[in-house]
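Visitor: based on what follows, work out the 3D shape:
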Amino acid sequence: MKRKTVILFIINIFFIFILGCAKEEKKVITVGAEISLKGALNQIVEQFQESNKNIIVNIEFDASKLLRKQALNGTNLDLLLLSSKEDMNELKKEKVISESKEILENSMIIAGRKKIDQLEEIKGYRVAIGDPEYSPAGVYSIEILKNSQLFEEIKPDIVLARDVRSAMQYVDLYEVDYAFIYKTESKVMKNAQIVYEIPNELHSPIIYSCGILSGKESEEIKSFYKFLGNGNSREIFLKYGFKVLDPRNKINVEKMKNKGEKK
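Guide: Take a look at the predicted model:
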């Protein structure tokens, strides 16, 4: 009898251990994110995981157009954050994305070491932009140059970078004279500075969207999706220089804040 009791006791302990491990099993979310979100998103994930101990968020950073291609060709990603409305709309059209929202807005600047008063002053210098085949920032850059009637003159001096972060590094490492980058990328520059702020009317609005991939609508993914652009994540995005959009009515939170300060 004692032997049977001991065996039953061991079996019970074993099952309790297995059940305990099952309860502690963490859910993993894989997010594909535009490279320009790196600093802000890493901090947001930290905050999210502090209050969601059972969820691990892995992030794969890359150029938005490469992430779009990855999603179209089948991917392990659960959620996407892109810096191009066009790319997100294409994924929605192909029913790759089941739910999406616009959360951020950015702007373009020219980075370098010498201040300029007009865009024409970059003529004759080496200029880095993101490769438009992969990077929305490159598409915006060419749009700016064409709208300014400068593209044909500057085209021979353009240096293509894989993405906007690489274009920023080119100018920061003295490999080019100027670079067209998102304003938020200036936060991580060490040697270069903002030498010219590009008027928004010269390019399409730079809207960042996040979307859940079809078939990936788990509670964990929806929880992180909801967290983006809300609460503490909003403050982090603002700190990194983004304009935060209210997904309910597209109101720019930063503009509202500034109006409140003037009163």
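Visitor: from here on, just use CA atoms for contacts and neighbour counts.
Guide: Will do.
Visitor: can you give me the helices in the stretch 151-263 of the chain?
Guide: Secondary structure of the stretch 151-263 of the chain (DSSP state H, counting those that start in this stretch): helices located at 151-154, 164-172, 219-227, 231-239, 253-262.
Visitor: residues in contact with the second one: which ones?
Guide: Same thing as helix 164-172. Residues outside helix 164-172 that contact it (C-alpha atoms under 8 Å, 6 or more residues apart in numbering): 35-36, 63, 111-112, 128-130, 135, 137-138, 160-161, 176-182, 185-186, 189-192.
Visitor: returning to that earlier point: of all the helices of the stretch 151-263 of the chain, which one is nearest Lys69?
Guide: With C-alpha to C-alpha as the measure, helix 164-172 is the member of these nearest Lys69 (17.5 Å).
Visitor: chain center to the closest one, what's the gap?
Guide: Relative to its chain's centre, helix 164-172 lies at 16 Å (C-alpha atoms, centre = their mean, to the nearest Å).
Visitor: which among the helices of the stretch 151-263 of the chain is found nearest to Asn52?
Guide: Closest approach to Asn52 among the helices of the stretch 151-263 of the chain is made by helix 219-227 (9.1 Å; C-alpha to C-alpha).
Visitor: mind giving me the packing neighbours of the closest one?
Guide: Secondary-structure packing of helix 219-227 (3 or more C-alpha pairs under 8 Å, 6 or more residues apart in numbering; DSSP states H and E): strand 27-34, strand 206-213.
Visitor: and for comparison, fold this next one:
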Amino acid sequence: MKKLWFGLFALCLLNMSQAVAQEKVLVFAASSLTNALSELAESYEDASGDDIVLSFASSSTLARQLAQGAPADLYLSANTKWMDYAAEQQVINSESRKDLLHNRLVLVTHQSESVDSVALDSSWNISKALMGSRLAVGDPNHVPAGIYAQEALTSLGLWQQAEPLLARANNVRAALLLVERQEAKFGIVYQTDAQVAKNVKVVAHFPEQSHQPITYPVALTQQTPSKSAQGFYDYLQTSDAAEVFQRYGFSVNEPRGSVSF
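Guide: The predicted structure is shown next:
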């Protein structure tokens, strides 16, 4: 009986030591960050021993989940609007909020299409170009990429003819997938999405002045974050992380030093 008791006690101590050694950090992040952030999380896990759990969706969905009490540690939004909303709902640590990244908006089509470039101005006949298909975008009612797309199309005098031809997706990656599957002839996505997509090519870049700057803010959600959450937050702002973000097509605000593990 004593051997059994000591065995159970040792097992309990082992489980406790593992729990202490490996802390879990839950990160809510915009879908367009999937590839870059997944690579960074893996690198950070290898170096720190912490467990980084990533939850990707549209920025609006994640902000609303935070407002409803979802227990995330970090939030990365694809625009400032939904970070503002999270701040208004008092579900982020506003002092930790920083503008981390920037992106570009592009028009894409399937690699097999004969068109190689599109002139983005009021003379573009969208209906003729689509040939009965649709223009895939993140839903402009709540998805940041779709909000930027609406701003850009409006600025270029194209929104009125584009609106009834939209295929509205729940996030930017879903819009990209419609083009990859040839379920939509054209799509408006981020430059970073086009860069990692299969069988998709960029046929136009939207003028940066045609929409609000595409800014990705990051913030901790807790007023007193765990050591692991603080560590990953700090890591995302290092020069090492900046190299990864840039490789995936993001532009990065001034990075700082390294993180000690």
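Visitor: after superposition, what's the TM-score here?
Guide: For this chain pair, the superposition-based TM-score is 0.86 by TM-score structural alignment, normalised by the length of structure 2; 241 aligned residues with a C-alpha RMSD of 2.0 Å.
Visitor: show me which of the contacts of helix 164-172 of structure 1 are buried.
Guide: Listed as buried from the contacts of helix 164-172 of structure 1 are 35-36, 63, 111-112, 128-130, 135, 137-138, 160-161, 176-182, 185-186, 189, 192; burial here means 16 or more other C-alpha atoms under 10 Å.
Visitor: just the ones of those residues in strands?
Guide: 111-112, 128-130, 160-161, 178-182 (DSSP state E).
Visitor: and which of these is nearest to Glu50 of structure 1?
Guide: When those are ranked by distance to Glu50 of structure 1 (C-alpha to C-alpha), Tyr182 comes first, at 29.7 Å.
Visitor: the counterpart of Ala179 of structure 1 in structure 2 - nearest residue in space that isn't next to it in sequence?
Guide: In structure 2, the residue matched to Ala179 of structure 1 (TM-score structural alignment) is Gly187. Leaving aside its sequence neighbours, Gly187 of structure 2 sits nearest to Ala136 (C-alpha to C-alpha, 6 or more residues apart in numbering; 4.3 Å).
Visitor: and the gap between the one you found and Ile126 of structure 2?
Guide: In this view, Ala136 of structure 2 and Ile126 of structure 2 are 12 Å apart by C-alpha to C-alpha, to the nearest Å.
Visitor: hmm, back to that, okay, the helices and strands packed on helix 219-227 of structure 1 in TSV with mean neighbour count and distance to Arg234 of structure 1 next?
Guide: Listed next are those as TSV, based on neighbours: other C-alpha atoms under 10 Å; distance: least, C-alpha to C-alpha, whole Å:
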stretch	mean neighbour count	distance to Arg234 of structure 1
strand 27-34	20	17
strand 206-213	22	13
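Visitor: would you turn these into JSON lines with distance to Glu197 of structure 1?
Guide: Output for those, formatted as JSON lines (distance: least, C-alpha to C-alpha, whole Å):
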{"stretch": "strand 27-34", "distance to Glu197 of structure 1": "22"}
{"stretch": "strand 206-213", "distance to Glu197 of structure 1": "14"}
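Visitor: deepest of the helices of the stretch 151-263 of structure 1, which one?
Guide: Of these, the one with the most neighbours on average (mean count of other C-alpha atoms under 10 Å) is helix 164-172, at a mean of 25.
Visitor: circling back to that earlier point, the match of Ala179 of structure 1 contacts Asp139, doesn't it?
Guide: No - counting by C-alpha atoms under 8 Å, Gly187 of structure 2 does not reach Asp139; the two are 11.9 Å apart.
Visitor: which one in structure 2 is aligned with Ile206 of structure 1?
Guide: When structure 2 is aligned by TM-score structural alignment, Ile206 of structure 1 is paired with Ile214.
Visitor: how close does the counterpart of Gln18 of structure 2 in structure 1 get to Asn58 of structure 1?
Guide: Under the alignment (TM-score structural alignment), Gln18 of structure 2 maps onto Glu24 of structure 1. For Glu24 of structure 1, the distance to Asn58 of structure 1 equals 18 Å [C-alpha to C-alpha].
Visitor: so those two - more neighbours on which side?
Guide: The neighbour count for Glu24 of structure 1 versus Asn58, taken as other C-alpha atoms under 10 Å, is higher for Asn58 (14 against 10).
Visitor: can you pull the contacts of that one?
Guide: Asn58 of structure 1 makes contact with 28-31 under the criterion C-alpha under 8 Å, 6+ apart.
Visitor: what of Gln89 of structure 2?
Guide: Counting by C-alpha under 8 Å, 6+ apart, Gln89 of structure 2 touches Ala67.
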